[in-house]
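>>> got a predicted model here, sequence first, then my questions.
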Amino acid sequence: MEVSFVLQNYLDVECKIIRVERGSDMIERVRELISHFNKEGSPIMIGGGVLAHTILGVDFNESTGDSMLLVLDPHYTGVDDIRTIQNNGWVGWKPWSFWSQDAFYNLCCPLRPKIVSS
């Protein structure tokens, strides 16, 4: 995954890669994504098929198991107007069905540096 190569080789940021064989299997990774956001707090870059997006967060209902992902489309090139960006779907809460069910996906999860005290 190109983004992890750039992060690791140019910025010295280690990444964990999560491979999902089919978009329909993405929901099985919900707790792993929640754990990443709780522990690392960094956005997750996702690529697969012809898509590339950034996952910024997870909304998970413990009682029902329902969940959605806060997704940013990094391809937006317009003016910095939040109303336009949200209304046109460039950022927003997406259901798991947003992902192509038959495509594979690689999720690049940047890890925060581990600080060692001396």
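Now that the structure is in, tell me what you want to look at. Residues are numbered from 1 along each chain as shown.

>>> use CA for all of it now, contacts and neighbours both
Will do.

>>> show me where this protein has strands.
Using DSSP state E, the strands of the chain run over 15-20, 44-48, 51-60, 67-72, 91-94, 105-110.

>>> who's in contact with the fifth one?
Strand 91-94 is contacted from outside by 68-73, 85-86, using Cα atoms under 8 Å, 6 or more residues apart in numbering.

>>> from I17, how far out is V6?
Using Cα to Cα, to the nearest Å, V6 is found at 14 Å from I17.

>>> between the two, which one's more packed in?
Between V6 and I17, counted using other Cα atoms under 10 Å, the more crowded position is I17 (16 against 12).

>>> pretty sure that one is touching C108, no?
Yes. If you go by Cα atoms under 8 Å, I17 and C108 touch, sitting 4.8 Å apart.

>>> the strands of the chain: which one's closest to R29?
Minimum separation from R29 across the strands of the chain (Cα to Cα) falls at strand 15-20, 8.5 Å.

>>> chain center to that closest one: distance?
The chain centroid and the centroid of strand 15-20 are separated by 10 Å under Cα atoms, centre = their mean, to the nearest Å.

>>> included below, for side-by-side comparison, is a second structure:
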Amino acid sequence: MNVELWTNVHSELSPPGSEVKQVKKDVTYYHYGCDGIDDRGWGCGYRTLQTMCAWVLNQRSGAGEGKSVPSLKAIQEALVAMGDKPDSFVGSREWIGSFEVSICMDYFVEVPCKIIHVTSGALLCDHMETLKKHFDVIGAPVMMGGDSDNASKGILGVCNDPASLLILDPHHHGKIKSLPDLYDRGMVSWRPLDTFMADSFYNLCLPQYRHS
């Protein structure tokens, strides 16, 4: 059974400082188990992709009629159809990363993505201006994936002082009790850059959506 999807779960979280840029318009929070499928341990990339697809469809105000946010199975089937994965991928519990998310964004909602490869969490600071410009000009959620830190997550904003990222974590499972509960457990949080793993690379997937 599907659980109720919440929108703008970041809205009551105060920024940690100044020079803040955040997503524009509504963000729907897709997370583990939100469609009745228990994808704990492998579905975080899929859920962030669903959040990104929903954001694009919400912007189109009818122009995207006939399109819907893809299911986990539809995402797997698309990756097979595009030749990125073997037939055995459908129905598996294999995770996806930023590259798969980028080609699925193009496949499902016809939005290309820019991927930024960050060789170490310690170097995220070098890309803050790019993220700031992305939220200022485009305003779409960004996906963040890594290797040692392999828990995919969404980025909904940046703060320059102190340097922090607004993280939307898809690892919540089941119904949401309240916004304070999400905040207390770090499912939605402003994370200082120095809390990201220096021994992990990160790939950032930035949708290049253009408003009509």
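That came in fine, so what should we check first? Bear in mind the structure is a predicted one, so any value in this text is a computation, not a measurement.

>>> pull the most distant pair out of the contacts of strand 91-94 of the first structure.
Comparing all pairs in the contacts of strand 91-94 of the first structure by Cα to Cα, the longest separation belongs to M68 and I85, at 18.6 Å.

>>> got the angle between the longest helix seen in the second structure and strand 163-168?
Under DSSP state H, the helix in the second structure containing the largest number of residues is helix 44-59. Relative orientation of helix 44-59 of the second structure and strand 163-168, computed by axes from the mean of the first three to the mean of the last three Cα atoms, to 10 degrees: 90 degrees.

>>> what helices and strands are in contact with helix 44-59 of the second structure?
Applying 3 or more Cα pairs under 8 Å, 6 or more residues apart in numbering; DSSP states H and E, one finds that helix 44-59 of the second structure contacts strand 28-29, helix 98-109, strand 142-146, strand 153-161.

>>> can you redo the ones you listed as CSV with distance to A78 of the second structure?
Shown next, in CSV, are these (distance: least, Cα to Cα, whole Å):
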stretch, distance to A78 of the second structure
strand 28-29, 22
helix 98-109, 7
strand 142-146, 19
strand 153-161, 21
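
>>> to Y46 of the second structure, which of the ones you listed lies closest?
Nearest to Y46 of the second structure among those is helix 98-109 (7.6 Å), distances taken as Cα to Cα.

>>> just the buried members of the contacts of strand 91-94 of the first structure?
The neighbour-count test (16 or more other Cα atoms under 10 Å) applied to those identifies 68-69, 71-72, 85 as buried.

>>> picking up where we left off before, now the strands of the first structure in a markdown table, with distance to I27 of the first structure?
Below are these laid out as a markdown table (distance: least, Cα to Cα, whole Å):
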| stretch | distance to I27 of the first structure |
| --- | --- |
| strand 15-20 | 10 |
| strand 44-48 | 14 |
| strand 51-60 | 11 |
| strand 67-72 | 8 |
| strand 91-94 | 12 |
| strand 105-110 | 12 |
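
>>> do you know which of those lies nearest L33 of the first structure?
Closest among the strands of the first structure, using Cα to Cα: strand 51-60, at 7.4 Å.

>>> what residues of the closest one count as buried?
Under the neighbour-count criterion of 16+ other Cα under 10 Å, strand 51-60 of the first structure has 52-58 buried.

>>> in JSON lines, list those residues along with distance to E32 of the first structure.
Output for these, formatted as JSON lines (distance: Cα to Cα, whole Å):
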{"residue": "A52", "distance to E32 of the first structure": "20"}
{"residue": "H53", "distance to E32 of the first structure": "18"}
{"residue": "T54", "distance to E32 of the first structure": "16"}
{"residue": "I55", "distance to E32 of the first structure": "13"}
{"residue": "L56", "distance to E32 of the first structure": "14"}
{"residue": "G57", "distance to E32 of the first structure": "12"}
{"residue": "V58", "distance to E32 of the first structure": "11"}
